[in-house]
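1. predicted model, plus sequence, below.
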Amino acid sequence: VGVLTNQREGDILFIDEIHRLRPIIEEFLYPAMEDWKVEIRLAEGPRAQTMTMNIERFTLVGATTRFGLLTAPMRARFGIIQRLNFYPPAELAVIIARSAEILGVHTTAEGAALLARRARGTPRVANRLLRRVRDYAQVEADGVITPEVAEAALAMLDVDEYGLDEMDGRILRTLIEKFDGGPAGVQTLAVALGEDVSTLEEVYEPFLIQEGFLMRTPRGRVATPRAYDHLGFVLPRGRDGGDTPQSSLFDES
């Protein structure tokens, strides 16, 4: 209530991970979003009274990575719904160059472009990689980030040319080596990796799926032909990238 009543005309209230709001907080937001009012209940029970306070007109911006978890009443009250896609490498290179200036490290255009290609389309990842490569450059390369310096630093961090890190490789390698490429249930895969299911589903799988290394099928997770090729494995005969190997018409039964 205090946050809403302190808003001034034209202020912007930003709520990150808005799907985590408790229902009671959402109920306070509904009249504020629709009528610029805050309703405060003064008592409980059948004789409860409500006090209404007018507030200034403000703009509410909510951000979430799980839009489906927003309640229907909350979704309906937003006038504009936009989806932010992953950043292209060219835009990430601009972000990296600006961050490098702030950090006081010199990076060539080619060095920034290489980092951008491995940042998984996310500025937060780009800045994290930049800081680690900066550390390497200050010790090994006179503080200048060139493509060669960035390549060497990222190799130490186990970040490959697609932006996959050590855990991404473990997921794909485990799926191929222990489960013949799948399908494997996410619970079984999580146990094999020593990781919890939610981390696999929310942190690692989205990027692997988007980049074509992993598929979610009704029967479980499946490594794609691209995953086999990237890790240097031979794609089993008859596997076409679906959830099960396909038998040839002339294979012996």
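-> Sure, I can see it. Because the structure is predicted, anything quoted here is derived from the model rather than measured. Numbers count the residues shown, from 1 in each chain.

2. all contacts plus neighbour counts: C-alpha atoms, from now on.
-> Noted.

3. how many other residues sit next to residue 226?
-> Counted by other Cα atoms under 10 Å, the residues lying close to residue 226 total 16.

4. roughly how far apart are it and residue 209?
-> Per Cα to Cα, to the nearest Å, residue 226 is found 11 Å from residue 209.

5. strands along the stretch 101-250 of the chain, start to end?
-> Under the criterion DSSP state E, counting those that start in this stretch, the stretch 101-250 of the chain contains strands at 106-107, 144-145, 214-217, 220-223.

6. now the ones you listed as CSV including distance to residue 83 and mean neighbour count?
-> Output for the strands of the stretch 101-250 of the chain, formatted as CSV (distance: least, Cα to Cα, whole Å; neighbours: other Cα atoms under 10 Å):
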stretch, distance to residue 83, mean neighbour count
strand 106-107, 31, 21
strand 144-145, 33, 23
strand 214-217, 22, 20
strand 220-223, 26, 24
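
7. need those strands in JSON lines with distance to residue 86, can you?
-> Shown next, in JSON lines, are these (distance: least, Cα to Cα, whole Å):
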{"stretch": "strand 106-107", "distance to residue 86": "23"}
{"stretch": "strand 144-145", "distance to residue 86": "24"}
{"stretch": "strand 214-217", "distance to residue 86": "18"}
{"stretch": "strand 220-223", "distance to residue 86": "23"}
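
8. the structure to be compared is supplied as follows:
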Amino acid sequence: MSPYDSDPADRLVTPAADGEDQAVEAALRPRQLDEFIGQERVREQLSLVLQAARQRGSAPDHVLLSGPPGLGKTTLSMIIAAELGAPIRITSGPAIQHAGDLAAILSSLTEGEVLFLDEIHRMSRPAEEMLYMAMEDFRVDVIVGKGPGATAIPLELPPFTLVGATTRAGLLPPPLRDRFGFTGHMEFYAPAELQRVVHRSAGLLDVEIDPAGAAEIAGRSRGTPRIANRLLRRVRDYAQVKHDGRVSREIAAQALDVYEVDARGLDRLDRAVLDALLRLFGGGPVGLSTLAVAVGEESETVEEVAEPFLVREGLLARTPRGRIATAAAWRHLGLTPPAQGGRIGASAQSELWGDGSDGGKAG
């Protein structure tokens, strides 16, 4: 087994929610818009949409929330329902594989109800086309029978508000995207905002934490509240078992070092990718598949799980010739770039790449 082996599903810094996250988030979620921390522009715009709808006494425009996972899209959908005083129905794109699945959900909605559709870009095409008419005209055509004898029966729907959430807004077809009256893009959080999130969650979890301890957790949370809350729970466990339960900067740092989350939020997989890129390949350029083999992972895991954060942090760059490390990567791992300025020599490139195909992706 490679010393770099790591199961992405077990990563403490993954923004995806597991069962424990979902249970804890239910208790930590704010209930009103003014309790929601961060996303100032989206909150202000959404507040105007909801207030205007309440004054008119009608359902607000459909809402599309986009952005990386873990930033609060589900929480905002629940807040929308709470602000409107309406019930909420929750489902997801992968769960709707047939138009009949969507018709069953839509036909059971009550007037003013909020329908939250997570990962909306993963809906099947027939259901997506049915949703166009439902969003615009509050009507769906239910097909009864097959072949020449099939009949379309129009079914009127009560006014409702669809809240769609997506991590891949670019995959939404324009006809669907255009039917949303309000689109809000969720941004990664600043450390100061995450510190407020940690303080609020610590109060709800009955964890005693000082500002420096909250700042330490926030600084390692990769700009994501879900990760901040997960790290807080692990630090709480460490402080409870190893100390008196109070979280200071020193305790938080010790705990997260145990869980292999460093000061910039990199975990073992992230550091393995950088370590292989720097030590084995002199900082690159090197092809994706070669880098993946070096760390004992699939190319898709390196590309989709590790690289986005490394690129966002300015530690790694994707180029047409392959992956290269930045000066910040050398500094972060405490290594000195080789004389070639962090690049492997031309002869080594030729030997490594051959014809440049790398057996996979280079850039």
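-> Structure received. Keep in mind that this is a model prediction, so the values were computed, not measured.

9. re the thing from before, and the strands of the stretch 101-250 of the first structure: which comes nearest residue 11 of the first structure?
-> With Cα to Cα as the criterion, residue 11 of the first structure lies closest to strand 106-107 of the strands of the stretch 101-250 of the first structure, at 37.3 Å.

10. where in the second structure does the closest one align, residue-wise?
-> Strand 106-107 of the first structure corresponds to residues 208-209 of the second structure when matched by TM-score structural alignment.

11. list the buried residues for stretch 201-217 of the first structure?
-> Residues 204-205, 207-208, 213-216 are the ones in stretch 201-217 of the first structure that count as buried (16 or more other Cα atoms under 10 Å).

12. among those residues, which one lies nearest to residue 113 of the first structure?
-> residue 207 (19.6 Å).

13. what's the counterpart of the closest one in the second structure?
-> Matched to the second structure by TM-score structural alignment, residue 207 of the first structure sits across from residue 309.

14. what about that match, distance to residue 281 of the second structure?
-> Counting by Cα to Cα, the separation of residue 309 of the second structure from residue 281 of the second structure is 20 Å.

15. name the nearest residue to residue 204 of the first structure, ignoring sequence neighbours.
-> With Cα to Cα, 6 or more residues apart in numbering as the criterion, residue 204 of the first structure has its nearest non-adjacent residue at 6.7 Å, and that residue is residue 168.

16. okay, now the counterpart of residue 163 of the first structure in the second structure: neighbour count?
-> Under the alignment (TM-score structural alignment), residue 163 of the first structure pairs with residue 265 in the second structure. Here the number of neighbours of residue 265 of the second structure (other Cα under 10 Å) works out to 21.

17. in contact with residue 265 of the second structure, which residues?
-> 13, 219-222 (Cα atoms under 8 Å, 6 or more residues apart in numbering).

18. ok, and those in the first structure?
-> With both residues aligned by TM-score structural alignment, their matches' Cα atoms under 8 Å, the contacts of the contacts of residue 265 of the second structure that the first structure also has are 219-222.

19. using a markdown table, lay out the buried residues of stretch 201-217 of the first structure together with distance to residue 71 of the first structure.
-> Output for those, formatted as a markdown table (distance: Cα to Cα, whole Å):
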| residue | distance to residue 71 of the first structure |
| --- | --- |
| 204 | 26 |
| 205 | 25 |
| 207 | 26 |
| 208 | 28 |
| 213 | 32 |
| 214 | 30 |
| 215 | 28 |
| 216 | 26 |
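
20. what is the neighbour count of residue 77 of the second structure?
-> 25.

21. got it, and the one 5 residues further on?
-> Residues near residue 82 of the second structure, counting by other Cα under 10 Å, number 16.

22. secondary structure element for it, which one?
-> According to DSSP states H and E, residue 82 of the second structure maps onto helix 73-84.

23. of the strands of the stretch 101-250 of the first structure, which approaches residue 134 of the first structure most closely?
-> With Cα to Cα, the closest approach to residue 134 of the first structure among the strands of the stretch 101-250 of the first structure belongs to strand 144-145: 7.0 Å.

24. which other helices and strands does the closest one contact?
-> Here strand 144-145 of the first structure touches strand 106-107, helix 123-140, going by 3 or more Cα pairs under 8 Å, 6 or more residues apart in numbering; DSSP states H and E.

25. where does that strand end up in the second structure?
-> On the second structure, the counterpart of strand 144-145 of the first structure by TM-score structural alignment is residues 246-247.

26. hang on, the earlier thing: now the helix holding residue 82 of the second structure: which residue numbers in the first structure?
-> Residue span in the first structure matched to helix 73-84 of the second structure, by TM-score structural alignment: none.

27. how about residue 35 of the first structure, what's its match in the second structure?
-> Matched by TM-score structural alignment, residue 35 of the first structure corresponds to residue 137 in the second structure.

28. what's residue 104 of the second structure aligned with over in the first structure?
-> In the first structure, residue 104 of the second structure lands on residue 2 (TM-score structural alignment).

29. gap between that match and residue 28 of the first structure?
-> On the measure of Cα to Cα, residue 2 of the first structure and residue 28 of the first structure end up 11 Å apart.

30. so which of these two has more stuff around it?
-> For residue 2 of the first structure versus residue 28, neighbours defined as other Cα under 10 Å are more numerous around residue 28 (16 against 6).

31. in the second structure, what stretch matches stretch 176-190 of the first structure?
-> So stretch 176-190 of the first structure sits over residues 278-292 in the second structure, by TM-score structural alignment.

32. quick revisit: ok, the residue nearest to residue 204 of the first structure touching residue 206?
-> No - the criterion here is Cα atoms under 8 Å, and residue 168 of the first structure misses it with residue 206 at 11.0 Å.

33. would you map the strands across the stretch 1-150 of the second structure?
-> In the stretch 1-150 of the second structure, the segments counted as strands under DSSP E, counting those that start in this stretch are 63-66, 88-92, 114-118, 139-144.

34. need the winner for burial among the ones you listed.
-> Stretch with highest mean neighbour count among those: strand 114-118 (a mean of 24; mean count of other Cα atoms under 10 Å).

35. what's near enough to touch the residue minimising distance to the centre of the first structure?
-> Nearest to the geometric centre of the first structure sits residue 203, at 6.2 Å (Cα atoms, centre = their mean). By Cα under 8 Å, 6+ apart, no residues touch residue 203 of the first structure.
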